[in-house]
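> below is the sequence, then the predicted model.
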Amino acid sequence: MNRLGLLLAVAGLAGALLLIGQQDLSEVGGLLATAGFGLVLAALAHVPSMALNGHAWRLLLPRAHRPGLGAMTANVWIRESVNGLLPVARIGGEIASYRLLRGEGVAVAPAAASLMVDMALSILSQLAFSLLGLALLAWAGAGIGWGAIGLGLLAGLALAGGFILAQRADILSRLARLLNGVAAGRFPGIAAHSARIDRMTRRIWRVRGAIAGCFLWQLAGWLAGSLEIWIALTALGYPVSIAEAVAIEAMIQALSSAAFLVPGALGLQEAGFLGLGLLLGLPAEAAAALAIARRLRDLIIFLPGLLAWVWMERRMVPQPS
């Protein structure tokens, strides 16, 4: 376990407990008890989002070697579970899902290339989703100015653009050749694999239908995640409109991505729920209960995902390169 990740997790947990502890705990507990099974339904509402993202990723793979939708949804489930609960800086989940894809018979180049393109497009689709959330907050009179929207747009485009340009510039094979040169030719296999991955990456980017389809299905996945917020707040007795649920989900997802070094965005996510609740006129206790409901989602969906990952790794048959 990464020491920095562990320290950030402990600090984040302390911050989360401090924020929740400042609320009226008896009222928060009453809201959660009243919601009951509705919060379980809210957690399970995350499954459609994972399925949509699994389908989006699946579009980037060669037709002849595409795993089924169920397998791709499981890969996304494992990826999100590892990234959401472990101190892996949101990279470990990608490695785990790549290994699972390889275990399903997908060759190295399409598995790695599709994953990298999927990651790049996820930055763009989340940027679009975040901008939609900011626009909805501004429309609701939450005091979000166009300056904040413009700054978010520029930051997101810079990040996504840099990632995409690096992929199209064969950065992986360039680094591999540099490493092989420094090591006096001891890693020719790495250089060859990297070159194949870069060629496959360029090939995927040229398939515009797959790129557009992946982006749109990812965006649909982000939007579907808003269903969790809508169901949870309805169960807690504070129903909101779909637009407000989208705004909350968009901002929480953006905050969680920005806090990628903190496992599960502990503390920061709770602060985000409380701040958004204040902007949208939700009582602090309702916002705190919503934050706890999101953590319940982690236990119901992501904790079993970690157990499934361990089980799947043990059953995996090594695949040839």
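Looks like it came in fine.

> please count neighbours and contacts with C-alpha atoms only from this point.
Noted.

> could you report the separation of the residue nearest to G84 when sequence neighbours are not counted from I252?
By the measure of Cα to Cα, 6 or more residues apart in numbering, the closest residue to G84 outside its immediate chain neighbours is G264, 4.8 Å from it. The gap separating G264 from I252 is 11 Å, by Cα to Cα, to the nearest Å.

> who's more crowded, those two?
G264 (26 against 22; other Cα atoms under 10 Å).

> enumerate the positions of stretch 65-83 that are buried.
Buried residues in stretch 65-83, counted by 16 or more other Cα atoms under 10 Å: 66-67, 69, 71-83.

> one more: stretch 308-321?
Going by 16+ other Cα under 10 Å, stretch 308-321 has these buried residues: A308, W309.

> does E270 belong to a helix or a strand, and which?
helix 268-279 (DSSP states H and E).

> and the strand or helix carrying L136, how far from the chain's centre?
Per DSSP H and E: L136 is located in helix 108-139. Averaged C-alpha coordinates place helix 108-139 at 9 Å from its chain's average position (Cα atoms, centre = their mean, to the nearest Å).

> ok, the residue of the chain most remote from its centre to L172 distance?
In the chain, the greatest distance from the average C-alpha position (Cα atoms, centre = their mean) is reached by A184, at 38.9 Å. Using Cα to Cα, A184 is found at 18 Å from L172.

> repeat that for L151.
From L151 to L172 the distance is 30 Å (Cα to Cα).

> alright, now check it against this:
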Amino acid sequence: MLAQDVGRLGAAFSSLGPAIAAICLFRIIPIALHAQGWRSVMAESDRPGLLPTLGIRWIGESVNTLLPVGQVGGDVVRARLMAASRPRPDGAGAEVAVDFLLGIVSQALFALMGVAALMAVAPGIAASAQVLAGTAVLVGLAAFLAMLQRRGFFSGLAGMAGRLMGERASSGLAQGAAGLDREVARIMADRPRMRRGLAWRLLGWLSHVAEAWILLAALGLPAGLDTALALESLAWAVRSIAFLIPGAIGAQEGGIVAIGLLLGLPTELALALALAKRAREIVVCAPGLAAWLVMERRGIKGLLKSGGAP
């Protein structure tokens, strides 16, 4: 029985070769849409083009995906890269902080859409209730982060650091944190900017649905948009909730299999989907890590100014 299951899994995964290539190429579209969302919160007078922003976004996503950084280290990296690429670097950290918040809020909306799709596809509300708790955690996290941003998140962190480091050592840190909080508040007060950023970020999440649709179609499974939406959005929700696990290894695969079972997919096909997604992450993100290491070794500013950034 085990040998038969392994054989079916191997056959299903091997049939996904062209589909994996397709989703690797398609990945540029979600990254570009998320990059445009990030650009939307930047000041127009100091806003880089889409291509350099896309390259930095790709590197940040690669760091978050493949390194044990709690899925926030990549955001620190892209703030550093963006600051090095602009004449006025002061606002880069605040822009990344606001973009991070918009990413969580838009993903929470995406997850709610997935729950609605699951309720439409899966038999009975009970099946949807099994993933509703996880989605509620994501929605609660979005609300909590928004509250912290409004109350001076970075000043609060600096205050905690000050209690450990001593007043003298932390005075400069506190001033920098206060300035960062003011810049974040200034961006968040610009409602048109925030709405544009949120819209692009949500569009970026929705574009991920095509990835699930391509994989489902390649396996010969019903590839309705509602099924693809439920699978993709809730799989991303599981990954985000498991942010403490490096690369969400195991959690992502388990989440995809569990959601696939709720959607009526055979276990081996759901696991093949999970493995295909992991393969796509390695193919797309490993070059991003390599590009980052090259930039750090040769000098970020030199490469960006000479056009050597991805």
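The structure has been received and is ready for your questions. Because the structure is predicted, anything quoted here is derived from the model rather than measured.

> three-state assignment of the residue farthest from the centre of the first structure?
At A184 of the first structure the chain is in coil, as set by DSSP: H, G, I helix; E, B strand; the rest coil.

> from L151 of the first structure, how far out is it?
45 Å.

> surely A235 of the first structure touches V40?
No. Using Cα atoms under 8 Å, A235 of the first structure is not in contact with V40; the gap is 10.0 Å.

> rewinding a little: buried ones in the helix holding E270 of the first structure?
Quick answer for helix 268-279 of the first structure (16+ other Cα under 10 Å): L268, Q269, E270, A271, G272, F273, L274, L276, G277.

> aligned counterpart of the fifth one in the second structure, please.
In this case it means G272 of the first structure. Using TM-score structural alignment as the criterion, G272 of the first structure maps onto G255 of the second structure.

> any idea how far A235 of the second structure is from its match?
Taking Cα to Cα, one finds G255 of the second structure at 6 Å from A235 of the second structure.

> what residue in the second structure is paired with W57 of the first structure?
In the second structure, W57 of the first structure lands on W38 (TM-score structural alignment).

> how about that match, secondary structure?
helix.

> list the contacts of the equivalent of R297 of the first structure over in the second structure.
Matched to the second structure by TM-score structural alignment, R297 of the first structure sits across from R280. Applying Cα atoms under 8 Å, 6 or more residues apart in numbering, we find R280 of the second structure in contact with I20, A21, I23, C24.

> what's the answer for I292 of the first structure, then?
Contacts of I292 of the first structure (Cα under 8 Å, 6+ apart): none.

> which of the helices or strands spans it?
Going by DSSP H and E, I292 of the first structure is part of helix 284-297.

> got it, and W200 of the second structure?
helix 191-207.

> how far off helix 92-121 does that helix point, in degrees?
50 degrees (axes from the mean of the first three to the mean of the last three Cα atoms, to 10 degrees).

> and the helix or strand that helix 191-207 of the second structure is followed by, what does it pack onto?
Per DSSP H and E, the first helix or strand lying C-terminal to helix 191-207 of the second structure is helix 209-218. Judged by 3 or more Cα pairs under 8 Å, 6 or more residues apart in numbering; DSSP states H and E, the packing partners of helix 209-218 of the second structure are helix 17-26, helix 225-241.

> corresponding residues in the first structure for helix 209-218 of the second structure?
Taking TM-score structural alignment, helix 209-218 of the second structure hits residues 226-235 over in the first structure.

> mean deviation of that stretch from the second structure?
Here the mean offset of stretch 226-235 of the first structure against the second structure after fitting is 1.3 Å, by mean Cα distance after the TM-score superposition for the first structure.

> for the spatially most central residue of the first structure, which non-adjacent residue is spatially closest?
Centroid check for the first structure by Cα atoms, centre = their mean gives E80 as the closest residue, at 6.0 Å. Sequence neighbours aside, G93 is the residue nearest to E80 of the first structure in space, at 6.3 Å (criterion: Cα to Cα, 6+ apart).

> follow-up on the earlier one: any chance of a markdown table for the contacts of R280 of the second structure, columns distance to G197 of the second structure and neighbour count?
Output for those, formatted as a markdown table (distance: Cα to Cα, whole Å; neighbours: other Cα atoms under 10 Å):
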| residue | distance to G197 of the second structure | neighbour count |
| --- | --- | --- |
| I20 | 30 | 25 |
| A21 | 30 | 14 |
| I23 | 25 | 22 |
| C24 | 25 | 19 |
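
> P287 of the second structure: which of those is nearest?
C24 (12.1 Å; Cα to Cα).

> please say which position in the first structure the closest one maps to.
Looks like C24 of the second structure aligns to A43 there (TM-score structural alignment).

> the counterpart of V117 of the first structure in the second structure - nearest residue in space that isn't next to it in sequence?
Alignment of V117 of the first structure against the second structure is given by TM-score structural alignment, with V98 as its counterpart. Spatially, and ignoring its direct neighbours in sequence, V98 of the second structure is nearest to V184 (6.5 Å; Cα to Cα, 6+ apart).

> my guess is that neighbour contacts F100, does it?
No. If you go by Cα under 8 Å, V184 of the second structure and F100 don't touch, sitting 11.4 Å apart.

> which of the two has more residues huddled nearby?
More crowded of V184 of the second structure and F100, by other Cα under 10 Å: V184, with 23 against 17.

> how about M72 of the first structure, what does it touch?
A51, G54, H55, W57, R58.

> which strand or helix spans it?
helix 69-85.

> residues in contact with G272 of the first structure?
Contacts of G272 of the first structure (Cα under 8 Å, 6+ apart): M251, I252, L255.

> alright, I will stop here.
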